[in-house]
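Enquirer: only geometry, no sequence info:
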């Protein structure tokens, strides 16, 4: 073999489609000394046995954009490299065989329209014209996406590899990586069985081997291998232009192959593989066909494609694929190790994602940040439960089994629960709490009243769900009396040290240079002015800050803050999430209740909004934050976990006379929608700036102090924006979930980032960005006539840039 280079700018581990695509894109970006190492042969891990369907639509706009990039790349890579890829843009069909599925498909079509995809709804007879082999007697309707297609996985990977070499990258097969050399927390070299390559950046695209390999260096990659089977038939006059077909009600998919069919699917009882570790030397290897397990899919398929009964079976391919606990893939720089990047866990759609994921990873390596917000695939979306492989496997089995089941609104996972519990879990459960789960934490979503015949269990539908009235009671109490939320799952950090203020001044967009006792709502921006973190910062000492952020952002925000503390500053960041319980007391009677349980001054003059201080309740030192995310008077009460039950009991007893009740996260969502509070991960994120999202008031541009993202914020503050977040309201019978298409004067201008119902205003509420390449201002937003497309139907709506509810002005907008 050719001698390995002694040095490289970046080393990619793994020669499947993701690794080769990353090499291709890095080389195109000028990283011509990129090296890709494959322990055996290219595609010999899992790529070679992939089914090769390429669908584009996902529930996230940027993931859809990424998959669309794959299609664009596959359209041209054959011409660029001269290698055939088997790529056919033959379209994709998705069937619906019951009314609930038809509603889901119509909502998916609207999502497609929101993201600029041409998804067409068809009658059963129209679908039959495109796919004449099927029985449509049970089909209600279908959706057709003309730009979907299929490819030959090995061929398209070889084309990407050739393109990478043509651009200057070097690829070495039969070169196993044995170790990574790390010195003082920094990557120094990759060690292979044929020598050492000095480098600073490593991109691990090792498929189902990634978790075990990365864990050697403290990096957590939550994926496990699962058996995945598909059948290949002998030819039986299948048209070559047949679209790919997904039949989710029968759990199956199909594509044409050399005059025959490939048919596979997702069983509700999947089989994990290699539960005791990966076999040595496993490559270009398939598992034994499991006809008994596949029979359940075969029975479903025969009902759809009767001709399969007489078609010869060429092979039943059983190959392991890496799957993740939430069904999305994993990309990004590991929070545990700088310059160690991951691209893995593609849940059997690695061919569809390959082009775009490689592009995104290459951009991330090249610029230090992704090309756009990829939060739903970001490695930092995981946390503590995901270090346990058994927990990851348990949740992943459930996610695999749900691949083709109905994607219900507000659906919760059931496996691996309970995992992380508040000290109040059992108490709240006895009071009727129906729990949801986030990052392993059990969190009350709503409370059932047994005296009304309610059971603490979600019943899913696309209409108003069974908890609608219960959440309405909680919402009403928050507006008129008081509620208590258990928000123990909040992520909580402490930044300590002589230079803590200097660090926070640089990282925070708002002014945190305040006296001890000040509480500040702030964003943290990237260099493009996008919002990377959205959190609350309290100054609790001259050299210490208390930082509170959302449950699901614990890993991400800790990583962002720690990475952006300027070199040379003396301060340390600590995750203290598990030390403190949080009880949020909210509502117009909150002051009366708090005053009844503490000797400290709870008056407005004595405890102003935007302040933090320690008070005493029932023998407990409580860090009280006067802040609200529901638009009412209130306090977040942060306290050591051992006091949680005592303080909760004291508040509940004192609150009896004031109508205090328990409330959950679904009421928080309803309340915050009325008050126009933004949610990171939906309404705001790295692709949205404070000036686009109506948060420019929280940026310290008037102060003569530099901070990360200031230049971009200044440019936008003076130059205007091309999109602006607005609030839309529609008739209460219309259920808004997010991703509904926004039309202004008949033109598509965006989609809803979040949706729900406001019980005080009696309207369905959505937020979304109004976009215009020529620029957007208040007049542009408020002057148009608007409609929302909901499940392919357009409905008139009202628009506003103001909160719908403001208790200070006693105003409710309808």
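Expert: Structure received. Not measured: the values here are computed from a predicted model.
Enquirer: Please make it C-alpha for all contacts and neighbour counts, starting now.
Expert: Will do.
Enquirer: Downstream of the helix or strand encompassing residue 772, the next helix or strand is which one?
Expert: For residue 772, the element it lies in under DSSP states H and E is strand 763-776. Following strand 763-776 in sequence order, the next helix or strand is helix 778-783 (DSSP H and E).
Enquirer: Report all helices and strands that the next helix or strand after that following helix contacts.
Expert: Per DSSP H and E, the first helix or strand lying C-terminal to helix 778-783 is strand 786-790. For strand 786-790, the packing partners by 3 or more Cα pairs under 8 Å, 6 or more residues apart in numbering; DSSP states H and E come out as helix 99-114, strand 741-744, strand 793-800.
Enquirer: looking at these, which is closest to residue 452?
Expert: helix 99-114 (27.6 Å; Cα to Cα).
Enquirer: what's the angle from that closest one to strand 793-800?
Expert: Counting by axes from the mean of the first three to the mean of the last three Cα atoms, to 10 degrees, helix 99-114 points 60 degrees away from the direction of strand 793-800.
Enquirer: ok, residues contacting helix 99-114?
Expert: 57, 59, 94, 96, 118-121, 140-143, 249, 406-407, 461-462, 739-742, 748, 750-751, 789-792 (Cα atoms under 8 Å, 6 or more residues apart in numbering).
Enquirer: For ChimeraX, write a command that selects the buried ones of those residues.
Expert: Remark: buried members of the contacts of helix 99-114, expressed as a ChimeraX selection using 16 or more other Cα atoms under 10 Å:
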select :57,94,96,118,119,120,121,140,141,142,143,249,406,461,462,739,740,741,742,748,750,751,789,790,791,792
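Enquirer: Next one for the comparison:
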């Protein structure tokens, strides 16, 4: 057996074999080890469904690749993976579900996934066993279906072997040790004893340059061995198989299989199985299992069935397919399926570790296996994938997350599989948890909160006496009941003043003799002078945007870095590893500290913001301390507001006169009350994240995770003014070599009267897709919809007329100049 390889994959389910296949195809010497038999984890009892896409752009591409890849496996390996291309019918019982499917359609169109809409009559004409009188339509994907999980896994395993990979079974990994150059992985052979699989005395080591863990239900054991947190915990999933249905058997004599049927409003899927039906419900109350470890006694085992828990879903299945009412049950399954708190898998570099890659937490592992292998292999071999994989990065969940939190959120995620997934959805489990000091004050004012990285953050301020279900009932695929409140908040920023709690911002302190040279190398813009700030970007080695930073230069070699609140652990890991790399090049000592929880932030903006601060600032000359001469735009000052020390930064993400007030976290409630004690007479209003999102689009301010990501360079993002090509920086040559494949632009849209774009829609020219939106919303300044997105470079010129597809209709859109509102920044720079 080999003891030295380029890449070691741990875990022999569908995901692990998909990764081993694609690494071997890329030319890497690859070994896969599995503690039991291939497919012995969740793969063996998976239903094998292959939904082509979901609302995640990255996951949609992963699923699409898998479906296409599986169709060619038999020709390559000689093994039939058992792929039945029967299609996928998503049925809708109500208009709101159809609204969801119309948004699904937008995502599918941007990813090139074919689909069509069917009326109830068209459904009944094609599949008469399905009851349709209470349906209003369906979304149909004719190109997907289902596959045999064991067969596709074995086919990928054979393909991996043909490409030179080694696959070893009955080997358990007991430890991982990083030498600085390679991983030494300690292993033991497994033996069957009394029906249990136990480690033997036969131990050995494998040396690997890279390791990928795809350990499925054993992710918590993997986390302990690596000394990290992996919020992938299984949840029970039941499905039942019926005896043959005579009506179905008769139908199949002259007709093809039914598509996979999904009645999302009833919370189940159904497909054919040997003349009968497989029913898979996603019920409320399914418990998390193996929160800490999988028992040695659990192998290819199942849990006891809990039929009472799925009685409602079973009855709705009989309602939808009446012929099933008299059919008996043949088999039942209740097995563990891994989830994560947001439902997306964990794919990418492990936090704090070098050359350690995670592929964990797959609730749709069969669908994702091929695509995960393809895109993860690109990341490992080339440095980046061709699509932005940040939304799946394991570091999107911070170190604050506990096992209890992950288990409860994973249970919630399971029973939310078939709920309406509004773009303005906020899930309730485990909340509130992380709260800024003024949380109670904001709640009393009517704040309706969202969650970002565990932090409670006002999305908008509703009525003070709003019922507890106000936000839940306000959600919509159109303009929800929250929309008028966000409009008034946006107007306040433009006309008087607004205050935004931005405490969730990620904050790092970078200092030391090597700090200046390090940040100059890491980022593409000039560094600011002491007392000034700059917006800049850290790039990947592929020249794409890794992180956006506002850099405040406190001293000659001391910097305060501000970045997106959702990405704290992601940014911390990048900074730490990059600093280590730089010091290894004799770049001088650098200290990097995550100080996110030490500092709160209030963003105060609007024409009256200076007047508000002038009443509470403590200075020998309060009349001039906030003016342009002493406190110009894009600078910072240490000031005192009442008894609160404040690091004030003159910048506003909303594009108005304003300041970010960074304060020691323990002063948060005092400072909030102080600002409000003088603010109301100046028209001050609490403002949430939704209004802020609209306002930043009026200024064409890009957002990380939307316009900015690891699939576009800063030049493609049209951020040329923030790129200093006269200096050397990480990723510079790649930026030059890549050129401009697509370009970011802002569009004003004459859309429907009751719906704004969500940033997922296709951009069209003469009926052909030429780009996609990455952000969308409403502009109070222009009184119409607004959006940002990417198009062909020749179409990014102001005045270009395009179409945006919203609710299946094409609406007029015009590319505007960058920063259509106040393009000369006169309002931001106004003196006092």
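Expert: Received it, and whenever you're ready, just let me know what you need. A quick note: this is a predicted structure, and the numbers were derived from the prediction, not measured.
Enquirer: quick one: TM-score?
Expert: Scored by TM-score structural alignment, normalised by the length of the first structure, the superposition of the two chains gives a TM-score of 0.94; 796 aligned residues with a Cα RMSD of 2.1 Å.
Enquirer: Next, format the helices and strands packed on strand 786-790 of the first structure as a markdown table and append distance to residue 283 of the first structure.
Expert: Putting these into a markdown table (distance: least, Cα to Cα, whole Å) gives the following:
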| stretch | distance to residue 283 of the first structure |
| --- | --- |
| helix 99-114 | 38 |
| strand 741-744 | 46 |
| strand 793-800 | 50 |
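Enquirer: Most tightly packed of the ones you listed?
Expert: Sort those by mean neighbour count, taking mean count of other Cα atoms under 10 Å, and strand 741-744 sits at the top with a mean of 24.
Enquirer: What range does that one cover in the second structure?
Expert: Using TM-score structural alignment, the residues of the second structure aligned to strand 741-744 of the first structure are 762-765.
Enquirer: superposed on the first structure, where does that stretch end up, distance-wise?
Expert: Superposing on the first structure and averaging over aligned pairs (mean Cα distance after the TM-score superposition for the first structure), stretch 762-765 of the second structure comes out at 1.3 Å.
Enquirer: So which of the contacts of helix 99-114 of the first structure are in strands?
Expert: Counted as lying in strands by DSSP state E, out of these, are 94, 96, 120-121, 141-143, 741-742, 748, 750-751, 789-790.
Enquirer: residue closest to the middle of the second structure?
Expert: residue 391 (3.2 Å; Cα atoms, centre = their mean).
Enquirer: Next up, the contacts around that residue.
Expert: 58, 705.
Enquirer: In the strand holding residue 772 of the first structure, which residues are buried?
Expert: Buried-residue list, strand 763-776 of the first structure, by 16+ other Cα under 10 Å: 763, 764, 765, 766, 767, 768, 769, 770, 771, 772, 776.
Enquirer: Hmm, residue 732 and the first one touching each other?
Expert: If I follow you right, that is residue 763 of the first structure. Yes: using Cα atoms under 8 Å, residue 763 of the first structure is in contact with residue 732, at 4.6 Å.
Enquirer: Mind naming the longest strand for the second structure?
Expert: strand 196-213.
Enquirer: whereabouts in the first structure does the next helix or strand after that strand align?
Expert: Later in the chain than strand 196-213 of the second structure, the nearest helix or strand by DSSP H and E is helix 219-226. Under TM-score structural alignment, the match for helix 219-226 of the second structure in the first structure covers residues 210-217.
Enquirer: And the matching stretch, how far out from the chain middle?
Expert: Chain-centre distance of stretch 210-217 of the first structure: 23 Å, with Cα atoms, centre = their mean, to the nearest Å.
Enquirer: follow-up on the earlier one: from residue 257 of the second structure, how far out is the residue nearest to the centre of the second structure?
Expert: 35 Å (Cα to Cα, to the nearest Å).
Enquirer: what does residue 227 of the second structure give?
Expert: Taken as Cα to Cα, the span from residue 227 of the second structure to residue 257 of the second structure is 48 Å.
Enquirer: And these two? Which one has more around it.
Expert: Per other Cα atoms under 10 Å, whichever of residue 227 of the second structure and residue 257 has more neighbours is residue 257, with 18 against 13.
Enquirer: how near is that one to residue 115 of the second structure?
Expert: 18 Å.
Enquirer: Residue 678 of the second structure pairs with which position in the first structure?
Expert: Going residue by residue (TM-score structural alignment), residue 678 of the second structure aligns to residue 654.
Enquirer: cool, residue 529 of the second structure as well?
Expert: So, by TM-score structural alignment, residue 529 of the second structure is matched to residue 515.
Enquirer: Wait, its match touches residue 539, no?
Expert: Yes: contact between residue 515 of the first structure and residue 539 holds when scored by Cα under 8 Å: they sit 7.1 Å apart.
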